[in-house]
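Undergrad: no sequence for this one, just the structure:
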């Protein structure tokens, strides 16, 4: 995950307890200059996905906290991280346990450098995957180049 700017990190720390209390995970925060000005964006997620009502709920709860802080964005928005957001933490993998993921590795493990399997879960710095034949594979996060939710078309 890219390192957050100082302002984004401050916003993350202010918003995370509120977002968590509302039943969501705050997965990232950005503070970037766009053509319209400085934009503060919170990225929230939950099992089953995020809808516009979820974004509105979080926005209404966090906006007053941002207003009272030293953070002064021109625009504040709340968004879903998107379907193709990489899974990077134990929370990410556990949120989508039981769903399939496309996984790429830095080096081949058991002869494979990429695979699609069901996420069993994660603990500490490891994630476990189950293949269609029932075999399980546990990997350290540092072995995973990229893991994203599998999308069937």
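TA: Cool, got the structure. Keep in mind that what you see is a predicted model, and the values were worked out from it rather than measured. Numbering: from 1, shown residues only.
Undergrad: hey, let's count contacts and neighbours off CA atoms from now on
TA: Will do.
Undergrad: all helices of the protein, in order?
TA: 6-21, 52-68, 90-95 (DSSP state H).
Undergrad: winner for burial among the ones you listed?
TA: Mean neighbours per residue, mean count of other C-alpha atoms under 10 Å, is largest over the helices of the chain for helix 90-95, with a mean of 19.
Undergrad: just give me how far that helix sits from the chain centre.
TA: How far helix 90-95 lies from its chain's middle: 9 Å, per C-alpha atoms, centre = their mean, to the nearest Å.
Undergrad: summarise which helices and strands that helix is packed against.
TA: On a contact count with 3 or more C-alpha pairs under 8 Å, 6 or more residues apart in numbering; DSSP states H and E, helix 90-95 meets strand 112-123, strand 126-130.
Undergrad: now do the longest one and strand 126-130, the angle between them.
TA: It stands for strand 112-123. Interaxial angle, strand 112-123 versus strand 126-130 (axes from the mean of the first three to the mean of the last three C-alpha atoms, to 10 degrees): 110 degrees.
Undergrad: who's in contact with strand 112-123?
TA: Here strand 112-123 makes contact (C-alpha atoms under 8 Å, 6 or more residues apart in numbering) with 90-91, 93-94, 96-108, 127-132, 150.
Undergrad: again, only this time at 6 Å
TA: 90, 93-94, 97-105, 107, 127-131 (C-alpha atoms under 6 Å, 6 or more residues apart in numbering).
Undergrad: comparison target below:
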């Protein structure tokens, strides 16, 4: 986590706590000539544009006061969308039964990418069921080996 994202997390957490919202992710990245500070928030049932706007206004004020970013940037506060990232252990626990995409740092059972359903999350291990051609398989993915994960959309 960069200093900018860490500082932003410290500033936004009290705002989100008051509004009963969850911090999903913070990303500070350059796209072309512009820099973007993106803050993804959520709650059960999803967030609306009004909540994003309120968080943006309050966070913008805090960022102006603290001034942790020396360059010009755009602040974006939004919902993570349908392919919400899964970053924390609590995310995996909360999404047992959900269809997900997981990429690991190293091969597990000969594969690095899996798309399937979280059957269970226990002892820092994700138990995932997935289809390999027509056969259903199970894999145990240690949380520490997850490079990237997000909810996935299925068109069954």
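TA: Cool, got the structure. Just so you know, these numbers come straight off a predicted model, no measurement behind them.
Undergrad: the helices of structure 1: which one's closest to residue 138 of structure 1?
TA: helix 90-95 (12.2 Å; C-alpha to C-alpha).
Undergrad: how far apart are that closest one and its match in structure 2?
TA: After superposition onto structure 2, helix 90-95 of structure 1 sits on average 2.2 Å from its aligned residues (mean C-alpha distance after the TM-score superposition for structure 1).
Undergrad: make a markdown table from the helices of structure 1 and add distance to residue 42 of structure 1 to it.
TA: Converted to a markdown table, the helices of structure 1 look like this (distance: least, C-alpha to C-alpha, whole Å):
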| stretch | distance to residue 42 of structure 1 |
| --- | --- |
| helix 6-21 | 8 |
| helix 52-68 | 9 |
| helix 90-95 | 16 |
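Undergrad: residue contacts, the counterpart of residue 142 of structure 2 in structure 1?
TA: Under the alignment (TM-score structural alignment), residue 142 of structure 2 pairs with residue 140 in structure 1. By C-alpha under 6 Å, 6+ apart, residue 140 of structure 1 lies in contact with 125-126.
Undergrad: give me the most central residue, structure 1.
TA: residue 27 (4.1 Å; C-alpha atoms, centre = their mean).
Undergrad: so what corresponds to that one in structure 2?
TA: Per TM-score structural alignment, residue 27 of structure 1 is aligned with residue 24.
Undergrad: mind listing what that match touches?
TA: Contacts of residue 24 of structure 2 by C-alpha under 6 Å, 6+ apart are 40-41.
Undergrad: measure it to residue 100 of structure 2 for me?
TA: 16 Å (C-alpha to C-alpha, to the nearest Å).
Undergrad: with residue 32 of structure 2 instead?
TA: 30 Å.
Undergrad: looking at the two, which is more packed in?
TA: Between residue 32 of structure 2 and residue 100, counted using other C-alpha atoms under 10 Å, the more crowded position is residue 100 (25 against 6).
Undergrad: go ahead and confirm that one touches residue 151.
TA: Yes: if you go by C-alpha atoms under 6 Å, residue 100 of structure 2 and residue 151 touch, sitting 4.3 Å apart.
Undergrad: you'd agree residue 42 of structure 1 is up against residue 32?
TA: No: with contact defined as C-alpha under 6 Å, residue 42 of structure 1 does not reach residue 32; the gap is 11.7 Å.
Undergrad: these two - which one has more neighbours?
TA: More crowded of residue 42 of structure 1 and residue 32, by other C-alpha under 10 Å: residue 42, with 27 against 15.
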